[in-house]
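Participant: No letters, just coordinates:
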């Protein structure tokens, strides 16, 4: 069972996939298959539930990682300087774009068994020390599986600029806490939870552990691919979402939606049987017929569920379109309209904005694609391509 990061306190996770994979013959190691998932997808599936935002550090063409549905950030220093360059990129991105974050957790993209309580234990291990907390097992230290305080960005950049490359040397210079992890037991065998894959034979040796993992288990770490449509009040979000749903569903794809309401709403009516169940105190009421299923959850003073919690309750879909939630860490289309309540742009302040839709000329796109508000087929094409969904030719 996955352990959510309930006490993580603003942790950004980063999968490090920026290496050259020389011992794999130069192939993109993070995208090699282990069972029905890529190595990066295995890591993402374990790390995503533990953090508040998951990103991926990689260089080159970002589109090759589109099926993961993660924001991809390259090294901020050229020259393929090793994992510390990826750590620096994650620290600098988080400081610039994730207000309230307290630290970054990193994991290599080739460690498919990372513990499902990695984040909680590193956070607890670090405490209030301000030191780097890294994982250690019987095999030895694993300093790339670590919690990095954000104020390390400047000393890390200086270390790299001075020619430093060794992760453990930098960690020890800055102050360290080694957090011990016991071996994991998988398929009746003991295995180091931080075992990594460097050579083709390593990949083959781990295949038996994934013999029972089916294709249905091999989706993206957050389930179905997700994209948002965000904008200010009266910008036309609902109209655009409805038209996109019709367009994408018309192509034979399954579309789910999430709509955030800023007001009280009710989908039931006084006097119905289900209304009486709710009024009697039921926490959840399921209405089922041959045509429709609806599950109503009464919060009764509990906090509004997170978007991740809502997405986790949805059934399988080819794509989920989220209306609203403009502050959420999901890729999104920004919609602008002359009649909107505000004309403050979301892009470029939000690096997750992937494109802009507008009913007027846009002069501040900063390289983002811009679509006319009625160009629904083209917007749908962009969305499906961006989240890595492709319709087979008939």
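Facilitator: Received, thanks. Not measured: the values here are computed from a predicted model. Numbering: from 1, shown residues only.
Participant: CA atoms for contacts and neighbours, from now on please.
Facilitator: Noted.
Participant: on contacts alone, who are the packing partners of the single longest strand found in the chain?
Facilitator: Counting residues, the longest strand found in the chain (DSSP state E) is strand 140-149. Contact here means 3 or more CA pairs under 8 Å, 6 or more residues apart in numbering; DSSP states H and E; on that basis strand 140-149 packs against strand 103-108, helix 118-126, strand 132-137, helix 167-174.
Participant: second one coming, line it up with the first:
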């Protein structure tokens, strides 16, 4: 029997912090821009515990979902979106498995997930680190920590991407 072709594992890195206004999204935007400058294909996954709506009431895809469709997709020459109804919050690995064709996946909002984490820590917002040091591959902060975890400045997206290249073998591409 022929062996099935297996997709290479895509590294998944979670950007975490102790609550809203910690700077997670701001740091992630910087990391994405640096990764794209290096030619990486980047996927992101945002976890929203409150639920979300991408469809606008009255639009065709919204009407399809209201009529009972379990999966609604919309496609244009520029992008594709697929919305799937699920009975409960899906495990991180289940959602990540749906993302293909990228060099790295960054998650935001999966504090308790089982993926390597970069914690964003701002002294004006936080009192202590949210994660245990063994969960972290790095810290991005305006302070330095005496831990055996690399600590980067909040603006050092290049340093963080250098670390990811070293840890996961992500190769820069010619752009």
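Facilitator: All right, it came through fine. Source: prediction; values computed, not measured.
Participant: Put one on top of the other, what's the TM-score?
Facilitator: The TM-score (TM-score structural alignment, normalised by the length of structure 2) is 0.90; 174 aligned residues with a CA RMSD of 1.9 Å.
Participant: circling back: kindly present the helices and strands packed on strand 140-149 of structure 1 as JSON lines, with separate columns for mean neighbour count.
Facilitator: Below are those laid out as JSON lines (neighbours: other CA atoms under 10 Å):
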{"stretch": "strand 103-108", "mean neighbour count": "27"}
{"stretch": "helix 118-126", "mean neighbour count": "21"}
{"stretch": "strand 132-137", "mean neighbour count": "24"}
{"stretch": "helix 167-174", "mean neighbour count": "14"}
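Participant: among those, which is nearest residue 333 of structure 1?
Facilitator: Nearest to residue 333 of structure 1 among these is strand 103-108 (26.3 Å), distances taken as CA to CA.
Participant: Enumerate every residue touching the alignment partner in structure 2 of residue 335 of structure 1.
Facilitator: For residue 335 of structure 1, the aligned position in structure 2 is residue 120, judged by TM-score structural alignment. Shown in contact with residue 120 of structure 2 (CA atoms under 8 Å, 6 or more residues apart in numbering): 15-18, 22-24, 27, 139-141, 154.
Participant: change it to 7 Å
Facilitator: For residue 120 of structure 2, the contacting residues are 16-17, 22-24, 139-141, by CA atoms under 7 Å, 6 or more residues apart in numbering.
Participant: mind putting the helices and strands packed on strand 140-149 of structure 1 in TSV, distance to residue 157 of structure 1 included?
Facilitator: As requested, these are exported to TSV (distance: least, CA to CA, whole Å):
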stretch	distance to residue 157 of structure 1
strand 103-108	16
helix 118-126	22
strand 132-137	16
helix 167-174	11
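Participant: Tell me which of the ones you listed approaches residue 268 of structure 1 most closely.
Facilitator: Nearest to residue 268 of structure 1, of all these, is helix 118-126, at 39.9 Å by CA to CA.
Participant: so the closest one corresponds to what in structure 2?
Facilitator: So helix 118-126 of structure 1 sits over no part of structure 2, by TM-score structural alignment.
Participant: What span of structure 2 is stretch 251-271 of structure 1 aligned with?
Facilitator: Going by TM-score structural alignment, stretch 251-271 of structure 1 lines up with residues 38-58 of structure 2.
Participant: first to last residue in the matching stretch, what's the distance?
Facilitator: The straight-line separation of the ends of stretch 38-58 of structure 2 (CA to CA, to the nearest Å) is 41 Å.
Participant: Also stretch 92-101 of structure 2?
Facilitator: End to end - CA to CA - stretch 92-101 of structure 2 spans 18 Å.
Participant: tell me which residues of it are tucked away?
Facilitator: Residues 92, 96 are the ones in stretch 92-101 of structure 2 that count as buried (16 or more other CA atoms under 10 Å).
Participant: what sits up against it?
Facilitator: Counting by CA under 7 Å, 6+ apart, residue 113 sit against stretch 92-101 of structure 2.
Participant: for stretch 76-84 of structure 2, same thing?
Facilitator: By CA under 7 Å, 6+ apart, stretch 76-84 of structure 2 touches 70-75.
Participant: Of the residues you listed, keep whichever come out buried.
Facilitator: Buried among those (16+ other CA under 10 Å): residue 72.
Participant: Of the contacts of stretch 76-84 of structure 2, which is the nearest to residue 3 of structure 2?
Facilitator: Nearest to residue 3 of structure 2, judged by CA to CA, of these is residue 71 at 31.1 Å.
Participant: thinking the closest one is in contact with residue 85, fair?
Facilitator: Yes - counting by CA atoms under 7 Å, residue 85 is a contact partner of residue 71 of structure 2 at 6.4 Å.
Participant: Residue 152 of structure 2 pairs with which position in structure 1?
Facilitator: Aligned partner of residue 152 of structure 2 by TM-score structural alignment: residue 371.
Participant: mean shift between the helix or strand that match falls within and structure 2?
Facilitator: Residue 371 of structure 1 belongs to strand 370-372 when assigned by DSSP states H and E. Following superposition, strand 370-372 of structure 1 is found to deviate from structure 2 by 0.6 Å on average (mean CA distance after the TM-score superposition for structure 1).
Participant: who does that strand touch, helix- and strand-wise?
Facilitator: For strand 370-372 of structure 1, the elements it packs on are strand 353-358, judged by 3 or more CA pairs under 7 Å, 6 or more residues apart in numbering; DSSP states H and E.
Participant: and the strand it packs on, which stretch of structure 2?
Facilitator: With TM-score structural alignment as the criterion, strand 353-358 of structure 1 aligns to 136-141.
Participant: Mind listing residues that contact that stretch?
Facilitator: Outside of stretch 136-141 of structure 2, the residues within contact range by CA under 7 Å, 6+ apart are 116-122, 149-154.
Participant: ok, which pair from the residues you listed is furthest apart?
Facilitator: The widest separation within these (CA to CA) is 19.7 Å, between 116 and 122.
Participant: So which of these two has more stuff around it?
Facilitator: Taking neighbours as other CA atoms under 10 Å, residue 116 of structure 2 and residue 122 compare with residue 122 leading, 20 against 17.
Participant: Superpose on structure 1 and give me the mean offset of the longest helix seen in structure 2.
Facilitator: Ranked by residue count, the top helix of structure 2 under DSSP state H comes out as helix 24-37. Superposed on structure 1, helix 24-37 of structure 2 shows a mean distance of 0.8 Å to its aligned residues (mean CA distance after the TM-score superposition for structure 1).
Participant: Report the distance from the next helix or strand after that helix to the chain centre.
Facilitator: Counting by DSSP H and E, the element after helix 24-37 of structure 2 in chain order, helix or strand, is strand 42-46. Taking the mean of its C-alpha atoms, strand 42-46 of structure 2 sits 4 Å from the chain's own mean (CA atoms, centre = their mean, to the nearest Å).
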